[in-house]
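Visitor: how does the following fold in three dimensions:
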Amino acid sequence: MRALAASGMALALSACAVGPDYQRPAMDLGQAYKQSSSALQAAVVDAGVNPGWIPAASSAPLRGDWWLLFDDPMLSGLMRDLNSANLNIAQAEAQYRQAQAQLQGARAGFFPTVGASSSASRSGTGSAGSSSGSSSVSNQYSLSGTVSWEPDLWGRISRTVEAGEAGLQAGGADLAATRLSMQSTLAQTYFDLRVTDAERRLLQQTVQAYTQSLALTRNRYDAGIAAQADIETSTAQLENARAQALALDRQRAQLENAIAVLLGRTPAEFSLPETTVAARVPVVPVELPSELLLRRPDVIAAERRTAQANARIGVAQAAWFPNLALTAQGGFRSGQWAQWLTAPASFWSLGPALALTIFDGGAREAQLREARAAYDAQAANYRQTALTALREVEDYLVQLSVLGHEQVVQGRALAAARESLRLTQNQYQAGLIDYLSVVQVETTALNAERSALALVAGRLAASVQLIAALGGGWNPEAGTAGPVPVQEPGAETPPL
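Guide: So this is what the prediction gives:
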C-alpha cells in the first residue's frame, strides 16, 4: 500500500514541469513593404508595364507548385524530376527521419522499462588439503522479470519531448527550405540556359550578317570602291562574333551540366534540347510582411529551434531535483530443476528509489547557463533570419520594378538601334559613308540586342528569387495555398 501511495504521488507530481514556458520572440516587421507604395512602383504601373508582383489581397496567394506561373512544360518536367532525384533533398529527408527517430526515443521515457533474465550455474567447494577430500557441488536456476519506471516529477522527460517536437518541426522546415532552394536554383539555371540559347541564335544571325557584309565589302574592293582596311575591319568583326558564339557554347554546356547535377544525374547522360520559349514575367502575389514568419521555411526553422532551446532550459533545471525510480522484480530461483517453477522457489521485490546529486563541482549550473545562452543565441538568430527575409523581399520587389521600367526604356533604345542600323547599311551600299561607320552602328545594335536579353534574364531571375524569398507558397499546415493567380496584362518579355 505504501508503494502504491508513492506511485500515486509520483503521478500527481509528474504534471509539474520546471523551466520557462515558450513564447515566440516578438518581431515587428511593419504593416507593409516599403516598395509596395513607392513612387517607382506607381511609375511602372502607369507606364503599362507588368510590375512582376501585386498585393496578395487582390489575388490568390502563392501555391507550392509555383513554377506553373511561368507556363513552361519543360520546366515543370524538370521540377518533377528534381523533387524525386535531387540528392540535397534526399539528404534533408534523411535528416528529417533522423529527427523523427530522436523524438520517438525521447517519448519512450514516459513508459516503463520491462526486462527479463534467465540463468543457470553450477558451483562447487572443496578442501584440497583435507584428509577426507570432501567437496560439495550445487546447481542454481533462476528466472526473473523486472519493471522499472521513472515518473516525470519535474518535467525533464516532458521538456525533452518538447525539445524533440520543436526539433522535428525545425527539421521539416529545413526540408522545405532545401527543396525550395533547389527548385529556385533549377529555375534560375534553366532560364539562364534559355537566355543563353537566345543569345546563341542572335550571334548565329549576326555571324551570317557579318559574313554577307564581308562578301559585300570584298566585292566593293574588287570594284575599286572600297579599301583594304574595310576588308580587314569586316574580317575582324566577323571573327569577334564567332569567338563570342563559341564562348556561349561553353556557357551553355556548363549550365546544362549544372541542371544534370541538380537532377541527380551525370552530365554525360543528360541533355536539354534547344527550344524557343515565349518567356514572360508572371505576376507574383505578395502578402503582408508578417506572413514571412508563418510561410518562409528558414524563418520557421529558426523559430522552432528557439523553442527547442527554451525547452532545454527546463531539462537543465530538472537536473537540480531528485530522481524517483519505481522498480518491481519477481521470478523463481531454485537449486533443483524440478522445483524451479514451484511456489516455494518464487521471489519478488517492490520499492521506490530516490536519488539526488549533492555535489558536482558546478556542472549543473554550467549546463543551465549554457542552455540559457543557447536560447539567447537562437532568439537572436531567429530575429536576424526574419530581418534578412524582409530585406530580400524588399530587394526583389524593387529589382522587379526597376527592371520592368528599364525594359521599356531599353525597348525604345533597341528599336532606335535597329532603325539606325538599317539606315546606315543603306547609306553604305549607296557609297555615302565608309565601312567603319557601319561597324560602329552594328556594334551598338548588337549590344542593344544583348542588353535586351540580359533584362529578360534579370526579370525572370528576380521573379524566381522573389517567390523563394516569400517562401515559395509553402504552408506547414496544408502544404499549398490556393490556385495559381491569373496573369495581369502588361508588357511581356520577348520569346527566348
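Visitor: going forward, measure contacts and count neighbours with C-alpha atoms only.
Guide: Will do.
Visitor: wait, is residue 145 part of a helix?
Guide: No: counting by DSSP: H, G, I helix; E, B strand; the rest coil, residue 145 is not part of a helix but strand.
Visitor: what helix or strand is the closest residue to it other than its chain neighbours located in?
Guide: For residue 145, the nearest residue in space outside its immediate sequence neighbours is residue 116; the separation is 4.2 Å by C-alpha to C-alpha, 6 or more residues apart in numbering. Using DSSP states H and E, residue 116 falls within strand 113-126.
Visitor: buried ones in that strand?
Guide: Buried residues in strand 113-126, counted by 16 or more other C-alpha atoms under 10 Å: none are found.
Visitor: by contact count, what packs against that strand?
Guide: Secondary-structure packing of strand 113-126 (3 or more C-alpha pairs under 8 Å, 6 or more residues apart in numbering; DSSP states H and E): strand 135-149.
Visitor: name the helices or strands packed onto the strand it packs on?
Guide: Using 3+ C-alpha pairs under 8 Å, 6+ apart: strand 135-149 touches strand 113-126, strand 323-334.
Visitor: buried set for that strand?
Guide: Neighbour-count burial for strand 135-149 [16+ other C-alpha under 10 Å]: 141-144, 146, 148-149.
Visitor: another for comparison:
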Amino acid sequence: MAAALFLQACKVTEDYKRPDFNMPSAYKLPDSLVTSSMDAIPSWKDYFKDSTLLNLLDSALTYNLDLKDAIKNIQITDQLYKQSKSLYAPDIDLNLLNVTREYRSHDYYSSPSSGWYDKRGKTAPKDLYLYQSHFANTVAVDWEIDIWGKIKREKEQAKSHYLETFEAKKAVQTALVADVADAYYNLIMLDEQLQVATRNYHLRSNTLKMVELQYQAAEVTALAVQQTKNQVLKAQALIPDLKKEIAVQENALKMLTGNISLNVGKRSALSEIPADSLYKEIPLYYVQNRPDVLAAEYDLMAANAAVGVAQASRLPNLSITFEGGMDAMLPKNWFNIPGSLLGDFFGGITQPVFHKRKLKTEYEVSKLERDQSEIAFQKAVYGGITEVRNALVAVRQLSEQLTIAKEQVAVSQKAVHSAALLFTAGEATYLEVITAQSNELDSELNLASLKAELMSARIQLYRALGGGWK
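Guide: The predicted model follows:
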C-alpha cells in the first residue's frame, strides 16, 4: 500500500488523452476504425492509370526537393529520439592525464608540499613553492534518479516529434502527388485548348477567304472583311499565348519532379480520361488518417509531454555522483596500487527555490503551448472535414457542368456548320458566321477547362482523404 501511494505521488504529470471536440455524432472519429478505414484509399499507383503521369510521380517522389527536406527532418528527429532512449543511463566522463600543479608564496596561509621537497632532498623556497601536485586518471559517473517522471516525459516528447516528422513527410508527399497530377492534367487541358484554338483559327481563315471573294464580287463591304479579319487575328493571338502557358506548365512540372531537364513525354487527351466513381459516399472518419491530422496530434502529444518535463523541473532532484581512479604526486606512482587509488561519492537532493521565476514561467508557457497544440489539432480535423466536403461538392457540381458544356459544344458545332451553309447560300450574313465561330471557340475552350477542373476536384478529394502517401 505504501509503495502504491509513493508511486502515485511521484506521478505528477498526466498521460495524453485524445481531446473530445464535441463534434456531431455523424462526424465522430472512432479509434476502432483507424486501421480499417485506410483500406478503402488506394495507393497513388492504383488510383492513377496514365503511364506518363506515373513516371512523373516516380521522379517527383525520388527527386523533389521539399520531400528530400522532409526526409532530412525525419533523420534529425531520429537522432534525437535515439538520444532520448539513453536518458535513464548515467553520464560517464573519463579524465585522462589530469595534471595539477599549484604554487604559493610565504604570505599564503599554508606550507609547501613536504613530500615533494623531502623526496628530492631539497629545501622549499620562501616564495613560489610547490603547494599541490596531482597526476590523476579518473572516471566520473553522474546519475539522475527519475523520481517525478521527467525523463519519461522527455522520451515521450522526443518520440512524438519523431512520429510527427514521419506524418509531416507523408503530408508533403500527398500534397506533391496532388500537385504533380494537377499540373499534368492542366497541361493536357492546355494541349486541348491549343488544338481548339488552332482549329478555330484555320476555320476563321477559310471564312475570311470567302468574305474576301464576296468583297471582290461587291457582295459585301470592306467592313465585313475587316471584322472577319479581326476575328482571325483574335484566334491567331490565342495560339502563342497558349504555347507560352504550356511551356510555363512544363517548367512547373519539372520543378515539382526535381528534374529540370525532364522530358514530360507523350500526354493523354482529356477525352481519354475515364470517369471516377470511386467516392460516392465518404465516411468523414477517414479524415483522422490524413497525415496533417496525425502530425497535429503527435505535436499535441509532444506538447503534453513538455508540460510534464517543465512541471518535474520544479520539483526536488535526486542525483548520485561517483568518481574513482588513480592520483599521485608523480606520474611514476600512478600504478602504485593501492597507494595511488582515490574515490569520491556524492549523493543529494536539490530543490529549486528561486530562479527569477524561470521555472514557473517555463511551466505556465508549456501549458499554454499545449492548449495551442490542441487548437491546432482541432483546426486540422475541422479543416480536413471541410476539405472533403468541399471536394465532394466540387466533383458533383462540375460533373453537372461538364454535361451541360458537352451539349453546348455540340450545339455550337451545329451552329457553325449551319451558318457556313447559309452564308454560302446567301441566307446568312458574315456577322452570323463569325458569331457562331466565336461561340464555338468559347464553348470548346470552356469544355476543356471544365474537364481539367473536374480532374483537379477528384485529385483534391483524393488528397483530402489522405491519399497519395502509400
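Visitor: and for stretch 70-85 of the first structure, what span of the second structure is it aligned with?
Guide: Aligned by TM-score structural alignment, stretch 70-85 of the first structure falls on residues 48-63 of the second structure.
Visitor: need the residues that contact that stretch.
Guide: For stretch 48-63 of the second structure, contacts defined as C-alpha atoms under 8 Å, 6 or more residues apart in numbering pick out 45, 67, 173, 176-177, 180-181, 184, 256-259, 264-268.
Visitor: again, only using 7 Å
Guide: 45, 177, 180-181, 184, 256-259, 265-267 (C-alpha atoms under 7 Å, 6 or more residues apart in numbering).
Visitor: same thing with stretch 392-406 of the second structure?
Guide: Against stretch 392-406 of the second structure from outside (C-alpha under 7 Å, 6+ apart): 443, 447, 450-451, 454, 457-458, 461.
Visitor: identify the residue range in the first structure corresponding to stretch 379-390 of the second structure.
Guide: Using TM-score structural alignment, stretch 379-390 of the second structure pairs with 384-395 in the first structure.
Visitor: and for stretch 341-348 of the second structure?
Guide: Stretch 341-348 of the second structure maps onto residues 346-353 of the first structure, going by TM-score structural alignment.
Visitor: quick one: the helices in the second structure, in order.
Guide: 2-10, 34-37, 44-47, 51-63, 65-84, 114-120, 150-216, 222-257, 291-312, 358-424, 430-464 (DSSP state H).
Visitor: any idea which of those is most buried?
Guide: helix 291-312 (a mean of 25; mean count of other C-alpha atoms under 10 Å).
Visitor: give the aligned range of that helix in the first structure.
Guide: Counting by TM-score structural alignment, helix 291-312 of the second structure corresponds to 297-318 in the first structure.
Visitor: after superposition, how close is that stretch to the second structure?
Guide: Stretch 297-318 of the first structure differs from its equivalent in the second structure by a mean of 1.0 Å after superposition (mean C-alpha distance after the TM-score superposition for the first structure).
Visitor: chain center to that stretch, what's the gap?
Guide: 20 Å (C-alpha atoms, centre = their mean, to the nearest Å).
Visitor: tell me which residues are up against that stretch.
Guide: 18-20, 22, 154-156, 159-160, 162-163, 166-167, 169-170, 173-174, 176-177, 293-294, 367-368, 371-372, 374-375, 378-379, 381-382, 385-386, 471.
Visitor: please apply the same query to stretch 363-376 of the first structure.
Guide: Here stretch 363-376 of the first structure has contacts from 306, 309-310, 312-313, 316-317, 319, using C-alpha under 7 Å, 6+ apart.
Visitor: that stretch vs the second structure - mean distance after superposition?
Guide: Counting by mean C-alpha distance after the TM-score superposition for the first structure, stretch 363-376 of the first structure comes out at 1.4 Å.
Visitor: stretch 171-186 of the first structure too?
Guide: Mean for stretch 171-186 of the first structure is 1.0 Å (mean C-alpha distance after the TM-score superposition for the first structure).
Visitor: against the second structure, where does that stretch fall?
Guide: Going by TM-score structural alignment: stretch 171-186 of the first structure matches residues 165-180.
Visitor: let me see the contact set for residue 173 of the first structure.
Guide: 297-298, 300-301.
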